[in-house]
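S.K.: okay, here's the prediction I keep looking at, along with the sequence it came from:
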Amino acid sequence: MERSDIRQKTDRENQVLGILAKSVRRIIQGYAGGLEGLQEIRLRTGQPVRIVQDNKEEILPSAGSPHIITKEEVRETMDYISHYSLYAYENELRQGFLTIEGGHRVGVAGKVIMEKDKVKNIQYISSVNIRVSHEVIGCADSLLPYITKNKQVCHTLIISPPCCGKTTLIRDLIRQISDGNQYVKGCSVGVVDERSELGGCYLGIAQNHLGSRTDILDCCPKAEGMIMLIRSMAPQVIAVDEIGTSEDIHAVEYAMQCGCKLIASVHGLDMDEAKKKPVLGELIRRRMFERYVVLGNGEHPGEIRGIYDERGSVLCRE
C-alpha cells in the first residue's frame, strides 16, 4: 500500500472513530475484523452495536456478549459530532443527518419537532447511523466511452436499485468530466448535492474529489438548485442524484432546454421500470436522454448490467 493510501486510510479511521462514545470506540478498535471495508456503524439505544462491513452485517461483542448501547453513549456520540452544540446544527438535523469531516454522513432518528407543518428539529436522539464515505477513483473508466460523443457528454440517466454504487459512480463521473481526459473535454460541472452525498461537504468544502471545474450547491433541493446553477454559474453539465418528484423532472427538462448536459440517477431495476415512472417515463418516451446505464448488485461499486441509447438499443451488456 502506498504512503498516500495509508494516510488516507488512517485519516478515515480517525474521522469515524473520533466521533464515537469512548466505550463504543474501544469495542470497534478491538474488533478482530479490523476496519477495512467498513460501511456503516449503527447505534440504537437499548440495542447491540451493529456494523456493516463488505456488505455483511455483524453484531459486535463486548466481554463475550453483545454490547448494548445506552442513551448516555448516544448522547456522548452526538456531543462529539456536534462539538457540544447540537443547537448550532439545527438546520442540518431537520434533514435527518449531519455531514462530518471526511464527507462521512451521520443519520439520526428521535423525536421530531414540527413547526408550521415542517420539520424544525430532531430531539431525544435514540438512533445514530454513521455511513463511512468511500471514494473509488476510476470506477467510471469503463463507462465514459459509452456516454460521450466528440469529447462531449451525453444526457445520461443512471438506473439503479439501492446500494448498487450509483452515487459512487456519479461522483467519479463528475470528477473525470470536470478535469477532462481522452474521452471528454474538461468543462464546468454544477452539482446539486441535496443530501451531501456526492461532495460530502463539511463547512462548505467538498471532502470528496469532484474535479477542478466543479461548483456545488450543498443541502439544496434538486429542482431549485438546478435552476439556481443555470442562472448563476453557467454550468455545461449538471449532475444530480436520485431524481424523483415531478419538480425534479421538470427542472431536468428545463436544464436540457437551456443547453446543459445532464447526469442524473433514479431508483429502478431496469429500463422497463423507469419507463413506468410518472413524468420521467414521458421524458424517456420523448428520447430526451441519450444514454441509459442500468446498474446491478455485483462485487464492485457501480457494476454495469447494461448501457442503452436513446432508442433503447443495447450498446453494452453484462
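M.R.: That came through, no problem. Residues are numbered from 1 along each chain as shown.
S.K.: going by C-alpha atoms from here, please, whenever you check contacts or count neighbours.
M.R.: Fine.
S.K.: and stretch 49-59, end to end?
M.R.: Taking Cα to Cα, to the nearest Å, the first and last residues of stretch 49-59 lie 6 Å apart.
S.K.: ok, the most centrally placed residue in the chain - contacts?
M.R.: The residue lying closest to the centre of the chain (Cα atoms, centre = their mean) is E197, at 3.1 Å. For E197, the contact set (Cα atoms under 8 Å, 6 or more residues apart in numbering) comprises G103, R105, T167.
S.K.: let's go with 7 Å and repeat that
M.R.: Listed by Cα atoms under 7 Å, 6 or more residues apart in numbering, E197 has no contact partners.
S.K.: same thing with K275?
M.R.: G281, I284.
S.K.: surely D141 is in a strand?
M.R.: No: checked against DSSP: H, G, I helix; E, B strand; the rest coil, D141 lies outside a strand; its state is coil.
S.K.: ok, and here's another one to check against it:
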Amino acid sequence: MKEIIRLFPDHFQTLLLKDVRWGEIQEIRLRVHKRIETLGADSHKVLNSPLLSPQDLSHILNQISQFSLYRFKDQLKDGFITIEGGHRVGLAGKANTVNDSVETLKYISFMNIRIARSKPGQAERLLPYLYHNQKWTSTLIIGPPHSGKTTILRDLARTISSENQLHPSSKVAIVDERSEIAASLRGIPQLDVGSRTDVMDACPKVQGMMMMIRSMSPEILIVDEIGSIDDAEAIKEATFTGVEVICSVHGKDFRSVLKRPSTKILMEEGIFQRYVILERLLPSRPHTLTILDERGKQLVHFKGEREYGVDRRCNDLVRNDMGRI
C-alpha cells in the first residue's frame, strides 16, 4: 500500500507500516485533532498515533492533488478524489455553495481513504447464470456499501473479455465515472480488467455510454452505481442499440431497489435478464450471493466465500412485487 503510505507526513509513515493490517482494513479515517482510525469489515482500531493537525491534513491533501487541487474541482463537488491504485479518498469540511449547488469544498478537516483491492476469480461462480443461450445477459448487481459490487464488476470485465471453455471472448467497454473499476492513472488501468476491455475514465455515465458505443463498438458495457433517472435512460438507450449492460446499484435487496424511481423504470421494462443480490461482507458470517432471473425468481443461492454451498431452490415471493412485469 505504498501509494497510500506516501501520502502521509514522514512521522506517520513508520507507524502505518508497523501497526496497520493492510490485508484486512477497508478504510482509514482521518480527522483534525484526532488519531488515525482504521476500519475492517466489522471492527475498528484507533492507532496510537500523534493527533492529526490541520497542517498534517493539508500535507496529505497536497500529495493527493499533486499540489494542484484546482485540477480536481469537479471531483471535489462529489466529495471524493480517486488516487493511484483505485483508492478513493472521501473528503468533508465546509461546502461552498452557489445557487444551492455545491461548487467546491474548503477547510477540509475529515478524510476517509477507502482501500481498493483486485480479487480475480470473484465472478467465476456467476458465469453459468449470466451467460445464457450463447449470449451475455444484461445484469443489475444490487448490494449495500462494502458488499463487493465494484470488485465483481471488475472481475466480470476481465472474465468476459477473456476466452474460456464456457464462452468466447467479447469486446467490453467500461465507463468508469469514479475511477474505481479500472483505477486508471493517466488513462491506463492499474487493475486487471481484461485483454479486450476499453475504458473511458472519469466520464459521467450518461455521456460516456453513448461515446463508447459510437467509438468502441462494445458488445458488453459495464458501469458502476446507477443513481439518477438520466443514468437509467442512458442504460435503456444503450440496450436498444444491441449492447448488453452490466451495472450496479446501492440497495439492501431486490424489493428496495424496485422502489427507487431510477431502477424501477429499468426493472419494469424488462431491461435486465439477471439480478445479482449481495450482502455486506462481514468476517463474522459467510458471504451470501443470490441470482434472480428477469422476473425476480431465484435461480441460485451461494453461501460462503470460496467453498460455498449452493441452494438452487426457486423462490417466487419476489415475483409478486414486480407489478406489471
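M.R.: Good, I have the coordinates. Remember, predicted model here, so these are calculated numbers, not experimental data.
S.K.: aligned counterpart of the residue nearest to the centre of structure 1 in structure 2, please.
M.R.: Alignment note: E197 of structure 1 maps to E180 in structure 2; criterion TM-score structural alignment.
S.K.: doesn't its match fall inside a strand?
M.R.: No: under three-state DSSP, E180 of structure 2 sits outside any strand and is assigned coil.
S.K.: other SSEs contacting the longest strand seen in structure 1?
M.R.: Longest strand in structure 1, counting residues (DSSP state E): strand 118-131. Applying 3 or more Cα pairs under 7 Å, 6 or more residues apart in numbering; DSSP states H and E, one finds that strand 118-131 of structure 1 contacts strand 38-44, helix 90-93, strand 105-115.
S.K.: out of the ones you listed, which comes closest to G306 of structure 1?
M.R.: Using Cα to Cα as the measure, strand 38-44 is the one of these that comes nearest G306 of structure 1, at 26.2 Å.
S.K.: any idea of the angle that closest one forms with strand 118-131?
M.R.: Relative orientation of strand 38-44 of structure 1 versus strand 118-131 (axes from the mean of the first three to the mean of the last three Cα atoms, to 10 degrees): 130 degrees.
S.K.: strand 38-44 of structure 1 versus strand 105-115: what angle between them?
M.R.: Put simply, strand 38-44 of structure 1 runs at 40 degrees to strand 105-115, going by the same axes, to 10 degrees.
S.K.: can you list the buried residues in strand 38-44 of structure 1?
M.R.: Neighbour counts over strand 38-44 of structure 1 (16 or more other Cα atoms under 10 Å) mark L38, Q39, E40, I41, R42, L43, R44 as buried.
S.K.: what span of structure 2 lines up against that strand?
M.R.: Using TM-score structural alignment, strand 38-44 of structure 1 pairs with 25-31 in structure 2.
S.K.: what's the end-to-end length of stretch 70-89 of structure 1?
M.R.: Termini of stretch 70-89 of structure 1 sit 23 Å apart (Cα to Cα).
S.K.: so which bits of that stretch are buried?
M.R.: T70, K71, E73, V74, R75, E76, T77, M78, D79, I81, S82, L86.
S.K.: need the residues that contact it.
M.R.: Contacts for stretch 70-89 of structure 1 (Cα under 7 Å, 6+ apart): I19, L20, A21, T45, G46, S126.
S.K.: Q95 of structure 1 pairs with which position in structure 2?
M.R.: Under TM-score structural alignment, Q95 of structure 1 pairs with D78 in structure 2.
S.K.: next, count neighbours for that match.
M.R.: 15 (other Cα atoms under 10 Å).
S.K.: dump the residue contacts of it.
M.R.: So D78 of structure 2 contacts nothing (Cα under 7 Å, 6+ apart).
S.K.: please report the distance of Q55 of structure 2 from I113 of structure 2.
M.R.: Taking Cα to Cα as the criterion, Q55 of structure 2 is separated from I113 of structure 2 by 18 Å.
S.K.: repeat that for M212 of structure 2.
M.R.: Distance from M212 of structure 2 to I113 of structure 2, by Cα to Cα: 30 Å.
S.K.: likewise T151 of structure 2?
M.R.: From T151 of structure 2 to I113 of structure 2 the distance is 17 Å (Cα to Cα).
S.K.: what's the answer for F12 of structure 2, then?
M.R.: On the measure of Cα to Cα, F12 of structure 2 and I113 of structure 2 end up 15 Å apart.
S.K.: neighbour-wise, which of these two wins?
M.R.: Comparing F12 of structure 2 with I113 by other Cα under 10 Å, the one with more neighbours is I113, at 21 against 17.
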